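> A predicted structure for the sequence below; I have some questions about it.
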Amino acid sequence: MSAAQSQTQVVKTRPLNMQDYKTLSLAALGGALEFYDFIIYVFFSLTIGHLFFPHNMPDWLTQVQTFGIFAAGYLARPFGGIIMAHFGDLFGRKRMFTFSILMMSVPTLLIGCLPTYDSIGIAAPLLLLLMRVCQGAAVGGEIPGAWTFVAEHVPTKRVGFACGTLTAGLVVGILIGSIVSTLIHKYVSDENMLIWGWRLPFLLGGVFGICSMYLRRWLKETPIFAEMQQRKNLDKNVPVVTVLKEHKHSVVISMLLTWVLSAGIMVVILLAPTYLQKVFSVDPVVALQANSLAIIGVALGCMLFGTLADKFGFAKVLIVGCAYCIVAVGVFYFSLFNHMDYLFITYPLAGFGVGVIGCFAFFMVRGFPPTVRFSGLSFSFNMAYAIAGGLTPLMMSLLTSLVSVKAHPYYVMILFGLGVLIGIYLLDEKKQNISGELK
């Protein structure tokens, strides 16, 4: 037995050790800092819209174009993810895991240095669009790469814990963005915000990128990829082609799970603060404070549900977690109409329910063989999120305005109901398309 094979066998059977915790900590922290870079745009969208488009443009059109540029980041995710996953399956997880940070931090830093519309005219929004496309391509490789990386490092029986911890780290990136936004808006005047204040979070994001690159230099290639490389067992075809030919079942289930995940993150976490302010006239500071507690709830839920998936199996945890989320989200939204004083209780509990998404990667990384794992996960996750994540804000805005202010909870509850149905379908482990091990 070769050294790489022996190392892989040890990975499958041993308990977690200090190196595992170090790998998880560095990966989660790096993921949080990188996701901050991607999401910080939305916290300063109003200011960006004012600075990067003509002043005589109607407000609604400015907002449409501003969020259109934001959505471009989501639409770029599949392309960046597929390309980076292709090379990750052929040349190594660590290389792409590190390269994704460079692709994210440089555009973020450049956004903080961009001249505005008053200086260079139409070139300003075009350059902003280019930077967002680069960011989207980077995050498209980061998230699937991170899940693959940590899953292939830890023992087989702790894959759920590893993926849940990594997902929690990504969620914390949203919290960091929320905190940074709050501090800047609190201590920078409106006048200075338009002059230089809006640049601070993007320049800070560039610093975060440098820190993340430094952190990831301590990470090692996964034992599973090292063994495949030594045995020359890498996929000789284009990995994503193999995925589409031989693993359609895993692709479909992974895409459906991603749709459910996008509903939880986009609606309950990212859109809820604005929803609270517009529909219920909640003070922005109060909405942000409650949102921060909800984000913490999501992070805790990710780690718990990921750990439970290791112990009880993915399907059972998916059913129970999604069912709880339906109840918690319903209580949160519908209590706003009559019991607003419960906001700081119901919102964090709803966030905790959304944390069931922390176990989703447990299925995704096990649904594809190692030779095409990165590509399979990246294609499924990014294609679904590009569509769902890109369209959800617009769809929620239209449904709330034209149909009902209760569109938000109904949409989330229906999607997590789909999660329950997926769990019931997967109770038959044969349908999970896994052997029970990351082999």
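Structure's in. What do you need?

> use CA for all of it now, contacts and neighbours both
Will do.

> thinking Thr66 is in contact with Ile48, fair?
Yes. Because the distance of 7.3 Å satisfies C-alpha atoms under 8 Å, Thr66 is recorded as touching Ile48.

> Looking at those two, which is more packed in?
The neighbour comparison of Thr66 against Ile48 (other C-alpha atoms under 10 Å) goes to Thr66, with 24 against 21.

> check contacts around that one.
Neighbouring residues of Thr66 by C-alpha atoms under 8 Å, 6 or more residues apart in numbering: Ser45, Ile48, Gly49.

> Just give me the closest of the residues you listed to Phe337.
Of all the contacts of Thr66, Phe337 sits closest to Ser45, with 28.1 Å by C-alpha to C-alpha.

> How about the closest one: what's its closest non-neighbour residue?
Thr66 (6.6 Å; C-alpha to C-alpha, 6 or more residues apart in numbering).

> ok, now Met84?
Gly141 (5.6 Å).

> For that neighbour, give me its contacts.
By C-alpha under 8 Å, 6+ apart, the neighbours of Gly141 are Arg77, Gly80, Gly81, Ile82, Met84, Ala85, Met96, Phe97, Ser100, Ser378.

> and if you look at Ile387?
By C-alpha under 8 Å, 6+ apart, the neighbours of Ile387 are Tyr74, Leu75.

> which secondary structure elements does the one helix or strand Gly173 maps to contact?
For Gly173, the element it lies in under DSSP states H and E is helix 159-187. Helix 159-187 sits against helix 18-43, helix 123-151, helix 284-312, helix 360-366, with contacts defined as 3 or more C-alpha pairs under 8 Å, 6 or more residues apart in numbering; DSSP states H and E.

> What residues sit buried inside that helix?
159-178, 180-182 (16 or more other C-alpha atoms under 10 Å).

> Repeat that for stretch 309-326.
Those would be 309-310, 313-326, for stretch 309-326 by 16+ other C-alpha under 10 Å.

> How far away from the center of its chain is it?
Put simply, stretch 309-326 sits 20 Å off its chain's centre (C-alpha atoms, centre = their mean, to the nearest Å).

> got a list of contacts for that stretch?
Contacts of stretch 309-326 (C-alpha under 8 Å, 6+ apart): 157-161, 305, 308, 350, 352-354, 356, 359, 362-363, 412-413, 416-417, 419-424, 426-427.

> Included below, for side-by-side comparison, is a second structure:
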Amino acid sequence: MGVRVVVASVIGNALEWYDFTVYAFLATIIGHRFFPHSGPTVALLQTFAVFGVGFVARPLGGLAIGLFGDRKGRKPALLLTIGLMAAGTGLIGALPDYATIGVWAPLLLVVARALQGFSAGGEWGGSASFLVEWAPARRRGLYGSFHPGSIFLGQLIGTAVADLLVVLLGRADMEAWGWRVPFLLGALIGPLGLLARRRIGETPVFIAARTDTAPARRLSAGKLLFAFCFVSVQSVAIYIYLSYFPTFLQHDAGWTAREALTSTVLATIATGCAVVGSGALSDRIGRKPVLLFSCLVFLLLSYPLVWLILHGATHALAVLVQCALGANCGLFIGSMTAALVEMFPTRSRLTGLSTSYNLASMVFGGFAPFIATGLIAATGAAISVTYYVILGAVVSLPAVLAFRETAGQPLD
């Protein structure tokens, strides 16, 4: 059951991040196809703004699907999200561009991203809860880490597919029609996800909670705000250091596309390894020490490490720096998943963690590439990209310090 539960849980999250990675990697081409009358920088800003639209829809999806999952079960919620997610991904691949249907093209692109965001909002809380609720009590950190670990599986597959197509098709064909292929391939994951999830039963924790006749505890605004602040730094760091960095390294550090891609692939691998190690470590020493260390690294070392990349570091050292930043992202989210699930009672878990996590993703993560591009344009200094990461750490640090250890405690 363990392997089947993990596969059924992570396949949707992998699809979500496959799509986000492909979109970020192909942002320049998408800008040309859907915003052809804008200059290169404006088109890129518009493309990343559409990227952020999906994150505006995430809290709505998190709330709606969270309520549905808390009432009807984790399994029905996961079946719903994987279907919606695949539909949104396939729609992007099939959309006519601006030259074909004019202004309807960017409008429909917004609709597709909103559909993806709505489904992703429910997917995160549903699959995280499903994994942790199925996990043995003393291995919830490890099981929970497989959830964010699937992020980097999706990123690696997305990067590999996009890179392979560039090599096979060349720039001209990639810009003409090849950019559609990764999105159409992503849509094919939907039926596989539905099949895997239909074969898994409901979590014992949810079944037990459904038969409990005691009044359910209400979600407080204070608990939601606490969880929102708790996860904010990872919302910024992941989207800056992994999703945005391929663009940043090319536009602002002078790297070639291949150099930026290779470095980001290595950083993604480092992040994925750190995720699982972090989850296992948090089962042994607790969630809080791991989370606190990672948050302090973001706060104190983001500026000097990115400065090294921009000012004189050898290429090899710069790659190692990006890998270190990625690994620190993994250190935080590998312990965060179980901690966030454990914060909320079972009968309101999906609603609480989905709402708080997705609000943080919308506010801090969804527009991170847009904000980073805008900061650099406004200041004329590429290093200003780190200011946003430092802000995220400042928001999260008080919550991490106030967090009461949950490792080894029974789920409510």
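Structure's in. What do you need? Note that this is a predicted model, so its numbers are computed, not measured.

> Could you find the counterpart of the residue nearest to Ser45 of the first structure in the second structure?
Counting by TM-score structural alignment, Thr66 of the first structure lines up with Thr47 in the second structure.

> What distance do you get for its match to Arg171 of the second structure?
19 Å (C-alpha to C-alpha, to the nearest Å).

> Likewise for Ala274 of the second structure?
34 Å.

> Same check on Gly201 of the second structure?
Gly201 of the second structure is 46 Å from Arg171 of the second structure, by C-alpha to C-alpha.

> So for these two, which residue has more residues nearby?
For Gly201 of the second structure versus Arg171, neighbours defined as other C-alpha under 10 Å are more numerous around Arg171 (14 against 11).

> Tell me which residues touch the more buried one, please.
By C-alpha under 8 Å, 6+ apart, no residues touch Arg171 of the second structure.

> how close does the equivalent of it over in the first structure get to Gly376 of the first structure?
In the first structure, Arg171 of the second structure lines up with Asp190, judged by TM-score structural alignment. Asp190 of the first structure sits 46 Å away from Gly376 of the first structure, going by C-alpha to C-alpha.

> With Lys232 of the first structure instead?
Counting by C-alpha to C-alpha, the separation of Lys232 of the first structure from Gly376 of the first structure is 20 Å.

> what's the neighbour count on Gly136 of the first structure?
For Gly136 of the first structure, the number of neighbouring residues by other C-alpha under 10 Å comes to 29.

> what's the spacing between the residue lying closest to Glu175 of the second structure once chain neighbours are set aside and Phe48 of the second structure?
Nearest residue to Glu175 of the second structure, sequence neighbours excluded (C-alpha to C-alpha, 6+ apart): Ile29, at 5.9 Å. Using C-alpha to C-alpha, Ile29 of the second structure is found at 12 Å from Phe48 of the second structure.

> quick revisit: ok, of the contacts of Thr66 of the first structure, which one's closest to Trp259 of the first structure?
Closest to Trp259 of the first structure, out of all of the contacts of Thr66 of the first structure and judged by C-alpha to C-alpha, is Ser45, at 24.4 Å.

> The closest one and Phe67 touch, don't they?
Yes. In this structure, Ser45 of the first structure is within contact of Phe67 by C-alpha under 8 Å, at 7.5 Å.

> just to revisit the earlier point, and Ile29 and Phe48 of the second structure? Which one has more around it.
Phe48 (25 against 20).

> And stretch 294-304 of the second structure against the first structure, how far off on average?
Its matched residues in the first structure lie on average 4.6 Å from stretch 294-304 of the second structure after superposition (mean C-alpha distance after the TM-score superposition for the first structure).

> Stretch 113-127 of the second structure too?
Looks like 0.7 Å for stretch 113-127 of the second structure (mean C-alpha distance after the TM-score superposition for the first structure).

> so that stretch matches what in the first structure?
With TM-score structural alignment as the criterion, stretch 113-127 of the second structure aligns to 132-146.

> now do stretch 92-104 of the second structure
Aligning stretch 92-104 of the second structure against the first structure (TM-score structural alignment) gives residues 111-123.

> nearest residue to Ala14 of the second structure other than its sequence neighbours?
Residue nearest to Ala14 of the second structure in three dimensions, not counting chain neighbours: Gly154, with 4.2 Å by C-alpha to C-alpha, 6+ apart.

> Check Ala399 of the second structure too.
Distance criterion C-alpha to C-alpha, 6+ apart; nearest residue to Ala399 of the second structure, sequence neighbours excluded, is Phe230 at 5.1 Å.

> quick one: the helices in the stretch 301-412 of the second structure?
Residue ranges of the helices in the stretch 301-412 of the second structure, as given by DSSP state H, counting those that start in this stretch, are 315-343, 349-360, 368-379, 385-402.

> Need the helices and strands packed on helix 159-187 of the first structure in TSV (columns: distance to Ser435 of the first structure).
Formatted as TSV, these follow (distance: least, C-alpha to C-alpha, whole Å):
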stretch	distance to Ser435 of the first structure
helix 18-43	23
helix 123-151	15
helix 284-312	14
helix 360-366	8
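
> For Val405 of the first structure, find the nearest of these.
Val405 of the first structure lies closest, by C-alpha to C-alpha, to one member of these: helix 284-312, at 17.2 Å.

> What are the buried residues along the closest one?
287-310.

> What range does that helix cover in the second structure?
Counting by TM-score structural alignment, helix 284-312 of the first structure sits on residues 257-285 of the second structure.

> Average offset of the matching stretch relative to the first structure?
Looks like 1.1 Å for stretch 257-285 of the second structure (mean C-alpha distance after the TM-score superposition for the first structure).

> per the alignment, the residue nearest to Glu175 of the second structure corresponds to what in the first structure?
Counting by TM-score structural alignment, the partner of Ile29 of the second structure is Thr47.

> check which helix or strand covers that match.
Per DSSP H and E: Thr47 of the first structure is located in helix 45-52.

> Could you tell me the angle between that helix and helix 123-151?
Angle of helix 45-52 of the first structure versus helix 123-151, following axes from the mean of the first three to the mean of the last three C-alpha atoms, to 10 degrees, is 140 degrees.

> Next secondary structure after helix 45-52 of the first structure?
Of the helices and strands lying after helix 45-52 of the first structure in sequence (DSSP H and E), the nearest is helix 59-75.

> The equivalent of Gly62 of the second structure over in the first structure - how many residues pack around it?
In the first structure, the residue equivalent to Gly62 of the second structure is Gly81, according to TM-score structural alignment. Neighbourhood size, Gly81 of the first structure [other C-alpha under 10 Å]: 31.
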